[in-house]
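Chemist: Turn this into a model:
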Amino acid sequence: MVAGESSGDLLASRLLAGLRPQLPQARMHGIGGPHMAEYGFTSDWPMEKLSVRGLFEVLAHYREITNIRNSLRAGLMAERPSVFIGVDAPDFNLGLETDLKKAGIPTMHFISPSIWAWRGGRIKKIERAVSHMLVVFPFEEAIYRNAGIAATYVGHPLAEIIPMTPDVAAARIALKLPPRATVVAIMPGSRMSELKYNAAAFVAAASLLQERDPMIRFIAPMAGLEQGRYFTELVDAAGLSEVPVQLLYDQSHLAMAAADIVLVASGTASLEVALFKKPMVIAYKMLRASWEIMRHMGYQPWVGLPNILAQEFIVPELLQQAATPQAMADALWQQLNDVNGRATLVERFTHMHHALLRDTARESANAVLALIDQSRPATS
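Modeler: Modelled structure (predicted):
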């Protein structure tokens, strides 16, 4: 298995939760993180090596990432595993899966690339690469089956992990936050490249909010100590060290549960916020050259998963030049003071949660076992 970032590590762990009891002696290895390790998964390279986002940012790490993929491919060709499972990270995994499938090794991909949002032509590449696709949104199964690719809708693992009704009081006690304070969670991304472009702008928005209400509490969950150090460096360099932001580590779900509202980078985290039934502002900045290319490749007016699933702008999106500190602060303030709007969002997000809820561990594990069985040579 290969997962390339913290969200993939969490998603893959749900599959392993269903698979490990049925294959207790199996060797499970590749690239993954701490959640996968809880199920006896061994990571042959640090997952952080793949946690790079943006077309030009990837180029800076191209040689190292290519060397990892080549080494992994050579090892798997010699080992010939019962199945290879790529977890998201399509730019890394699909090419690897193509070579493995061509060599007769069954390949599965968990979490579809967003072909319904941009780069739809990738479905031909997926057909060459993937023996079976596990999809996490209800509408995706038909897309793949219509293209002749075996697919199973397994629900979204996060819909199982996140409670239908979050315990705000317990989360605030755990984080030592006042029970009646207004709490804003700042989530600029888990990748270093995301922090580079989003961290200072997000904290500048927090500074503007603090001017309006000095009693607001700000929390910022970090994916790890390295990310926390880099976040602090960026904030200090921007002259924002006086903004009181409480850093948290490995506590992103507690932060979302405790928050009244979240300023979140586009990506899986925005879906997590929706499942916690919280109002949010989705914002994202990246290298300008990457943005100029990617903005012309989209098929839909939305980039945030909650809006894509709702097929409308139910929460604000502020991207690239529009993601100014003032615009983010204004959007957050408007939502904080819109009681009726927050109630409507809770209703919409609850419906979304039910639509994504399945026994993902069981469904995905059964699909893996079925693929392994059908790929075994027939015995006479």
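Chemist: going forward, measure contacts and count neighbours with C-alpha atoms only.
Modeler: Noted.
Chemist: If we ignore the residues flanking it in sequence, what's nearest Met280?
Modeler: Closest residue in space to Met280, ignoring its immediate chain neighbours: Val262 at 4.7 Å, by Cα to Cα, 6 or more residues apart in numbering.
Chemist: Would you do the same for the sequence below? I want to compare the two.
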Amino acid sequence: MASSADLKIAMVAGESSGDLLASRLLSGLRPRLPEAEFYGIGGARMAQYGFNSLWPMEKLSVRGLFEVLAHYREIKGIQNSLRDRLLADRPAAFIGVDAPDFNFGLEAQLRPAGIPTMHFISPSIWAWRGGRIKKIAKAVSHMLVVFPFEEDIYRQAGIPVTYVGYPLAEVIPMAPDVAAARQSLGLSAEAKILTVMPGSRMSELKYNSVAFVQAAQLLLQREPDLHVIIAMAGSRQRAYFESLLNEAGLKDVRIQIIDGNSHTAIAAADAVLVASGTATLEVALFKKPMVIGYKMMRASWAVLRHMGYQPWVGLPNILAREFLVPELLQDAATPQRLAHAVWTQLTDENLRRTLQQRFTEMHQSLLRDTARASAEAVLKLIGRT
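Modeler: Sure, this is the predicted structure:
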């Protein structure tokens, strides 16, 4: 095989979950292409494999129809600048990791110019906006999917596809070490612990934080031995989160805020209050009872609430095809209702045993050697097998 020294591969991940997914792909690619240049937009985990991010990943971490509109000019400017750079560089491939609105728009401009495009993790076309698959067919040379049922959807649409498993199913142990997680956080092995995850995007923190923390305070009043951990995606999110709590006058000595260590926070927990998104599946892989909550700008909710194809929004419920865990969205996500739902997850031992069994089965169904499978798909795409 020829040297990889002159090989360039561009990638874009738009948020912390995409950074983690992309790092798994890079862990499989870097040993096979030791001298290749990987660049584009990404985060700290991708940087561990020598990835060069041309813009801060946080610039793309915006969610919600109207929230995106507020940042549209800046995001579109980044997309156009990156497009021009890639059309000049002619990388061997472009890999969009999640961030579908940004990446599909970019892929649709790169593929006609002869740059192979791969997209890692399918948007939820099986949940809403299914008509996007026609646009995907024009933009994407090859799709990598993380759920087994997604393969047939793309094959029927004539889009080359590879099922690579869910990357975190390999990373998260089948039996997490709860005692070690608690010890690393300075928590008692006997404590009752609630982990709160209000989201990684600033827009999610804006709408979820106050209700989530108020629910935690209600639970602290009900259970004197409860300890609350709040997991932040990073120092920037923590500073913003703390400013929201200060404005709302929400403080409690039994609330501990940690940065960038969400897996430890989940592993230590007896239950988790989590914002809808990929984090819900991470919680399921840790076999933890949970309540899924989510709030957004009211105008965005008015539009999005009518666009779903199925009754669930949380990934564990979608995979189970039932309301395995509670979902409290928008007006339903009041502190009182969130607290009541979490209390059940903390105290109903039969429910806790059932969830542990179901989540173990879910974990087993998602296990694959994702790094190897995704890397081999990229190598085949660029003719380096």
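Chemist: who touches Glu317 of structure 1 in this structure?
Modeler: By Cα atoms under 8 Å, 6 or more residues apart in numbering, the residues touching Glu317 of structure 1 are Val281, Ile282, Ala283, Trp302, Val303, Gly304.
Chemist: and those residues as JSON lines, adding secondary structure, neighbour count and distance to Lys125 of structure 1?
Modeler: As requested, the contacts of Glu317 of structure 1 are exported to JSON lines (DSSP: H, G, I helix; E, B strand; the rest coil; neighbours: other Cα atoms under 10 Å; distance: Cα to Cα, whole Å):
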{"residue": "Val281", "secondary structure": "strand", "neighbour count": "23", "distance to Lys125 of structure 1": "34"}
{"residue": "Ile282", "secondary structure": "strand", "neighbour count": "29", "distance to Lys125 of structure 1": "30"}
{"residue": "Ala283", "secondary structure": "strand", "neighbour count": "28", "distance to Lys125 of structure 1": "30"}
{"residue": "Trp302", "secondary structure": "coil", "neighbour count": "18", "distance to Lys125 of structure 1": "24"}
{"residue": "Val303", "secondary structure": "coil", "neighbour count": "22", "distance to Lys125 of structure 1": "23"}
{"residue": "Gly304", "secondary structure": "coil", "neighbour count": "25", "distance to Lys125 of structure 1": "25"}
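Chemist: thinking again about what came up before, what about the residue nearest to Met280 of structure 1, how many residues close to it?
Modeler: 25 (other Cα atoms under 10 Å).
Chemist: Quickly note the distance from the aligned residue in structure 2 for it to Ala215 of structure 2.
Modeler: In structure 2, the residue matched to Val262 of structure 1 (TM-score structural alignment) is Val272. To Ala215 of structure 2, Val272 of structure 2 is 12 Å away according to Cα to Cα, to the nearest Å.
Chemist: before we move on, the earlier item: tell me if the residue nearest to Met280 of structure 1 really is in a helix.
Modeler: No: secondary structure of Val262 of structure 1 (DSSP: H, G, I helix; E, B strand; the rest coil): strand, not part of a helix.
Chemist: surely it meets Ala283?
Modeler: No: assessed by Cα atoms under 8 Å, Val262 of structure 1 is found out of contact with Ala283, at 10.5 Å.
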